[in-house]
Each structure stands twice: as structure tokens, then as C-alpha cells.
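Engineer: My questions are about this predicted structure, shown below with the sequence.
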Amino acid sequence: MNQWLEWSEATIVTTRAHYVDDSSAYDRAFTRVVAVDQYTAWATELEALHAARQTGADLVLSSSEDDVLRAARIRERLGLPGQSVDSARAFRDKFVMTGTVSRAGLRTPATYRLEHPLDLLDLLDRHGRLVLKPRWGAGSEGVRILRTRAEVVALLSSGLFPVVGRSPESWLVQAFVEGEFFHVDGLMAAGTVLHCWPSRYNVGNAESVLDQQTLSSVQLDPEDAARVPLQDFTRAVISALPGPPATTSFHLEAWIERDGLATFCEVGSRTGGGGVAGVYESAFGLHLSQENLRGQAGQSAVVAEQDRLPAGIHGWTALPRGHGRFHPPETCPVEGVRYRPVLPAGAQAAGTRYAADASALVLAEGRTAAEVRQRQQEVDHWWREAGVWR
């Protein structure tokens, strides 16, 4: 990370496990390392705040979904420049986010803050199918798709919600949207899209987790009929939200419904997961995470020098975690792909926990989206036949 910025002094907050695994690399790259046991705990934000005060930090940078809002809160406490709390909340709180986009006249699913769990039964009668998700979630972790009253009753019996008398409003309910699912990735600054390109998912993120399916995506061909409408829709969404002032990466998801129009799902002010960064760099020579950090640091972006059309078509596949002990093959026999195990050999797993929760990642390229999809299908077949979980 720090090699992208070339700062003389920088502090990083990371997990103790990551630091122990590669302490020498951390010590070479950073002036100070703050190692915590549980990264998502509130104490991590407190440790980061203490470190910023002790070192007299000029800037606070974030690169992950978990850090967008808490980095903004630290900036606010210390009076530092960068993405504000209001902006960070609009890109993290799905209720605030969807409401803002809807008020701008863009199409969104019918969306409700869950005031009382029994309201799910009334909403199911009204919409037929529902999606229940955490307002501040990521990667479709914890998302439920509810199709029947029996599924709602089972959920109410599961212990998911707080006891009677306490509010469950950290949950969001949306009407289920039927359509092709896409993501649009790129760079933005001050409410303007600087560079972006859409990709088509093979399946919805929530479905990939709930059904334990392989998740993949492929960039759209330049002549794909959905390409320009999705780019235009993305520009309208980014313009509607209180965006960060500096160059920042973003990851937007949307459906194209049967009428050909786009419906908003969500957007984050950070680089998408899975193979998004690798695909974008291969296609455009832009590393989204690098430009994200450079922008937050006030350094000039290189986006103006990049082509607006991709060099070939690229896609990624997140090969899912299975059940048992991991025995990854050394190489992948499929032509035109780059294969990299994510889990170490011998690791134990108990299934996919969130979207793009991969055991291995494969990047594929080709002349067309159809050629890339064919290679992804060959990879998926090879993986299932390889017997990697035993």
C-alpha cells in the first residue's frame, strides 16, 4: 500500500494475524504498525484514533468497506480533510443511500426500514418476494430472500431479531427485483464519474451465497446494448449522492429489468471485491485501489491518460469455498486464464459466507464477452471435477 504513496511516514492498522504472517514486509513499508485482534470491533476505531493523534496524522485513508465510515468519523474528530461522515454514510447505509437515489428520480426497489419483524408478513403480501439485508452490510453476508409466509415464520423463530421491545431497524427490506444483474466499477471525484465500465454477473450476489454457487462476472463488449445505459445510470447515481471530494474508486450494482431500464441496487465508495481490481487493471491499465489511495492522499490521478475502451474483454471467477480440507491444484488447464489459490493448502472451510468468499480466484480474458464466459464455464467444470475438498 505505502509503495503506491511513497510517504516517508505512514501508520497502518491491521489484524495481529496478518502482521504475524508477514511482519518484515509491514515493518519495511510502514513507520508504525497497530495490530488488533478483532478488526471489526469498535476498539479498532479507537486504536486508529489514538494512533492518528499520537502521530499528528495529516490524513486518514481507507481502502475497505468496513473502514469507509469509521475513517470519516476519525477525520471529523480531528478536523482532517477527506470524505465526510455524511458522504460516507450515504455510501454505507443502504436505507439512506437508496432514499437519496430515489429522490433524485432514479429507479430503486421499494425499500423499507424494518420497524417490526411482523411487518415482513404484510410486506410479503404486498410484493410477493422480499430481500432482507443489513443496512450496513457488505458482500451479501446475512442477506435473506423471502418467498413464502412459511419462510418468514421460520425467520421469526430463528432468533435473528432482538427480543420484543427492542428495535430491529438495523435491517432493510426491499421488494425483490427480477432482471439481469450488473456491476459498474470506476473512479469518481466530487460527484463526477471520471472513468467506468460495466460488467455482467452470472448470478445475483445473494443467490451465490444462499445457494453456494460460483460467482463470476464479465466486462461488457463495447457494442453491448446495456453498456451506455448503465454508464449513464451510474453517472446519474454518483451525481445524486454526496460524493467524496477527491478521486475515489467505486463499485455500483444495478439490474436491467425486462423493460430495458436500470434499477439501482447499491454503491460503495471503494474498490469492488473478487477480481474487480485485477480485471480493471488488465483492461485499462488502471489499478482502482491504487488510484483510490492516491486520490485520498491528494496525489494526482492518472485516469486522464487511460483509454475509454478496454484492451480486450476480461472477467473474474471466485471459486467458492467448499466443505472440508482444501487441496488446490497447482495449475489450471484452461486457456487464457490466470489462476491463484486464495486459501492455503490444507485449510479447513465450511462453505461460502459472503459474495466472492473465494478459495481461489481466476482472471480470464478473450476477444469477446462470449469467449470469456466460455472459459469461465470450463474453469467451473474443471474445479468441480478436481475434487479439491476432501
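Structural biologist: Arrived safely. Residues are numbered from 1 along each chain as shown.
Engineer: contacts and neighbour counts: CA atoms only from here.
Structural biologist: OK.
Engineer: which residues touch stretch 294-307?
Structural biologist: Identification of contacts with stretch 294-307 by CA atoms under 8 Å, 6 or more residues apart in numbering yields 4-5, 59, 61, 82, 194-195, 246-248, 284-286, 291.
Engineer: Give the buried residues for that stretch.
Structural biologist: Using 16 or more other CA atoms under 10 Å as the test for burial, stretch 294-307 gives 294-297, 301, 303.
Engineer: Would you format these as CSV with distance to residue 16 and secondary structure included?
Structural biologist: Formatted as CSV, these follow (distance: CA to CA, whole Å; DSSP: H, G, I helix; E, B strand; the rest coil):
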residue, distance to residue 16, secondary structure
294, 26, helix
295, 28, helix
296, 25, helix
297, 25, coil
301, 32, coil
303, 35, helix
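Engineer: Of those, just say which sits nearest to residue 345.
Structural biologist: residue 294 (34.4 Å; CA to CA).
Engineer: who's in contact with residue 142?
Structural biologist: 133-134, 354.
Engineer: A further structure is provided below for comparison with the first:
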Amino acid sequence: MNVLILHRNPFEPFPYDQWLADYDGDVVVLAARDKFEPFGEKVPTDNLGYTRLEVLEQFDDALILKRALELVTEFQITHIIAHHEADVDTAAWLREHLGLTGAWPADVLPFRDKALMKQRAQRAGIDVAAHATPRTAEEAWAFADLHAFPLVCKDRAGYNAIGLRILGDRDELADYLAHTYFDAPREDALFEVFVPGRMCHVDGLVVDGRTVLAWPSQYQYDLASFGTDQGARVDLTLDRDDPLTDRLLALTERILAALKPSGSRLRDHAFHAEIFHTPDDRLVLCEIASRPGGAKIREVFHTIFGANLGEYTTRAQLGLPLPALGEFSGAGDRPQPRAMSGQMLTMKRPGLVRSVPAAPDESWVERFWVYARPGQVIPPAAGSSDFLTAVVGSAPTRAECERRLRSLGARFEAQIKIVEAP
């Protein structure tokens, strides 16, 4: 077996050489050049131990497809893996075109097209926000006239909150439409009624069609505020006895069942589900992806289960052992977290970096990252995963984990100095 990996990420969070140390086939990687230097990595100049590593100047679908098909022939590729949302469709198309195992386009479409996702979920009795896919400005106004502001506008196949807008009134909608519906009808827009409440997320792993690991967390911030938020952003796993834990896990199973009909080829994959918990105690599906969650969710998951979702998804798709699952039999007794965990993030903001925090020495800090250095001029955050610093911590309870991360966040806020660039 030989594998082709489409890689639109830095390498530090995805050490395939370590994850696949016991894999005896060829590992071929197509990587995106623009994902290295913004995260403090040098652009690779050799194969880094892989059978072949190619760094593409432009990671667009046409170029990826052309080069991937050439590499498939050269290396007799049997498996194609992609962990970035922007590459899920490309990988699926390649598998179908080549007749390879794994998910094909029809299998991933309900996870990529947010409108189709909501339609299927709604048919299964799952609560979703009122929504529409207006092709014209007139249709957008008609939707607004039916519903109260605020409204949420996003790309049907978007990710990382890029392009997401929350419109508070008719003036903001008019301005948005003037800039987005000025030349031709759109097929890619999704409008939703704003859902109040805190956003939860459930992350997990499916092996051979069965969920073998899953756990819920709750964002303590708004994802869409990445461009203006200068404070610490905290995300926390939920305690085992939290009233929401079992509800979120059960709802996620219903969502997966609604989006994966009998015969789906999507059998081995991670998932990242985002679900609103409203003030009136409803759970409302926002969206779900069929790949590992972003930010530092993979590292948080490793802290609570000893399994990195990126690593285990990669190994599951190649049929390799998954040691952290132990003797799990699938009889309904899934592994439970060994601790609570969470992440504390600060976002990039434009300017000249004067100072950044030093690595914290607290024993409960599992991992620390910093993505800028003093003297560097940096741009604003381009998406919800464009961090300045990140920390993954642990604690016996969610409350203690939150206390630790917020205290560290306040310290980081005082230590980060970014001034206007000359």
C-alpha cells in the first residue's frame, strides 16, 4: 500500500513520519508553501524522510489534481488522505476517479455543503436554524423580511469562519449585498437566522463506521470575532457528569446517522460537530465536518484520551493499529477521559511585535506554541485558526482547567506587545 497525502497545513501538528513509523509503504506528500512560514516553519528543501515531498507554490484544485494524478501513476498510490477542509472534496474526487478505497464525493458532500447538511439533519428531526440559499439580492431581502436580525451569512462550503458575517440590521445587509451580489447570481451563499447561546463542539473518531472515541467541549468565545478579539480565547472540555455531555454525544450520533446513509463509503474518519446550546436549553446543529477539528483540538483530544485525532484518522484509513483504544469492543462502553483539558488562544493582530510570552513552566501546561517573534511585522488574523500563541492545559475538572487557563491568559495579555508598524 502506498499513500498520497494532500497537506494544506504546517508540519509541526502533523508529523506523519512519526505517525506512520510502522507503515511499510511509500508516503508521498503534496504540501502548500504558504502554510509554513506564517507558523514559524521553514519551507522544506528535501523530502524530510518521506518517499517524496513536493511543495506547491499554489495549492489550487487544478494544480493539485494534475500533480496528484501523475504521482498516483508513478508510485502506484492505493490510499489518499486529506485532513484540511479545503482538500476533502479533492481527495474524494481522486478516490472515485481512481476507484480507490475511502470516501467519494457523494459521501462527503453532506459534510461539505452546509445547506444540504441542514436539510438532511432537519428531515431526521434535528433542530437547525432557519436558513436559505439566496441566489440574488432580492431573494436575500425576502429572507430578511421573514426573519428578525441579526442574520448570519457564510459560504456553503466555508471553513475557519473565513467570510462569515453577522449582520445586525438592514443597513448592514444592504452594504453586504452591494459587495457580494453585484455581478451575477450566487450558488455558494447560505443565510441563517442567528442562534443565541454558547457554541459547543463534539470531536471524535469513527472506525469501520462506528464511533469509538468522542467527547464534547464548549467555546467560551465567539468564533467569528477572530479579527477583533485581542484577549485570551478559552475552549474547555465538559466534565463527565455535566448535564450537556450525554445530550451532545447522543445528538452527534443522530447527526452522523442522518448524513451517512446505508452504503456510505465514509467509514474511517474524524469529525468535528459544532452545536449551539441556547438559553432555552435547546441543542441546535450549526455544522459538522468529516475531518479532525482545527485549532489545538487534536492536542486537547490527545490530553484526555492519549489519541491524536489527526494521527488516528490517518492510521485508521490505512488499516493500522490504534493502540490507545486498547481492548475496546464496541459494545457501548467507550473510553472515558483521563482528565479534563482545554486550549487558550490569542489571535494575531497587525503590527510590529515588541514582545511575546515566554514558555510557561506550570506543570499542567501540556503544550505551548508561539507564532511570531519580537521584531516581526505580522498581518491580522486571516481566520479563526490564525493564532499568535496557543496553550493546551489539563486539570481534574473543567472548573479548575478554566481557572488555570484564564489566569495564564491574563498573564499573556499583559506580556504581548504589538505596536503600529513603521
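Structural biologist: Perfect, I can see it now. Remember, it's a predicted structure, so these values are computed and weren't measured experimentally.
Engineer: returning to what we had before: can I have the buried ones of the contacts of stretch 294-307 of the first structure as a PyMOL selection?
Structural biologist: Here is the PyMOL command that picks out the buried ones among the contacts of stretch 294-307 of the first structure, judged by 16+ other CA under 10 Å:
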select buried, resi 5+59+61+82+194+195+246+247+248+284+285+286+291
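Engineer: out of the buried residues of stretch 294-307 of the first structure, what pair is the most spread apart?
Structural biologist: That would be 297 and 303, which, of these, are the farthest apart (CA to CA) at 15.6 Å.
Engineer: what ranges do the strands span in the stretch 201-350 of the second structure?
Structural biologist: 210-219, 233-237, 269-277, 283-289, 340-347 (DSSP state E, counting those that start in this stretch).
Engineer: For residue 248 of the second structure, which of the ones you listed is the nearest?
Structural biologist: Closest among the strands of the stretch 201-350 of the second structure, once you apply CA to CA, is strand 210-219, at 6.7 Å.
Engineer: and that closest one, which stretch of the first structure?
Structural biologist: Strand 210-219 of the second structure corresponds to residues 192-201 in the first structure, going by TM-score structural alignment.
Engineer: again, but for stretch 296-316 of the second structure
Structural biologist: The aligned range for stretch 296-316 of the second structure is 275-295, by TM-score structural alignment.
Engineer: Quote the end-to-end distance of that stretch.
Structural biologist: 21 Å (CA to CA, to the nearest Å).
Engineer: Not counting sequence-adjacent ones, nearest residue to the equivalent of residue 340 of the first structure over in the second structure?
Structural biologist: Matched to the second structure by TM-score structural alignment, residue 340 of the first structure sits across from residue 369. Distances taken as CA to CA, 6 or more residues apart in numbering put residue 390 closest to residue 369 of the second structure, at 5.1 Å, once the chain neighbours are dropped.
Engineer: residues contacting the one you found?
Structural biologist: 296, 343-346, 368-370.
Engineer: In the second structure, what stretch matches stretch 367-375 of the first structure?
Structural biologist: So stretch 367-375 of the first structure sits over residues 396-404 in the second structure, by TM-score structural alignment.
Engineer: Can you show me the helices along the stretch 251-400 of the second structure?
Structural biologist: With helices called from DSSP state H, counting those that start in this stretch, the stretch 251-400 of the second structure shows them at 297-305, 309-317, 398-415.
Engineer: Which one of those lies nearest to residue 245 of the second structure?
Structural biologist: Closest among the helices of the stretch 251-400 of the second structure, using CA to CA: helix 398-415, at 12.2 Å.
Engineer: How far off centre is that closest one?
Structural biologist: 23 Å (CA atoms, centre = their mean, to the nearest Å).
Engineer: so how much does that helix differ from the first structure once superposed?
Structural biologist: Comparing helix 398-415 of the second structure with its match in the first structure after superposition yields a mean distance of 1.5 Å (mean CA distance after the TM-score superposition for the first structure).
Engineer: Mind listing what's buried along that helix?
Structural biologist: 398, 401-402, 404-406, 408-409, 412.
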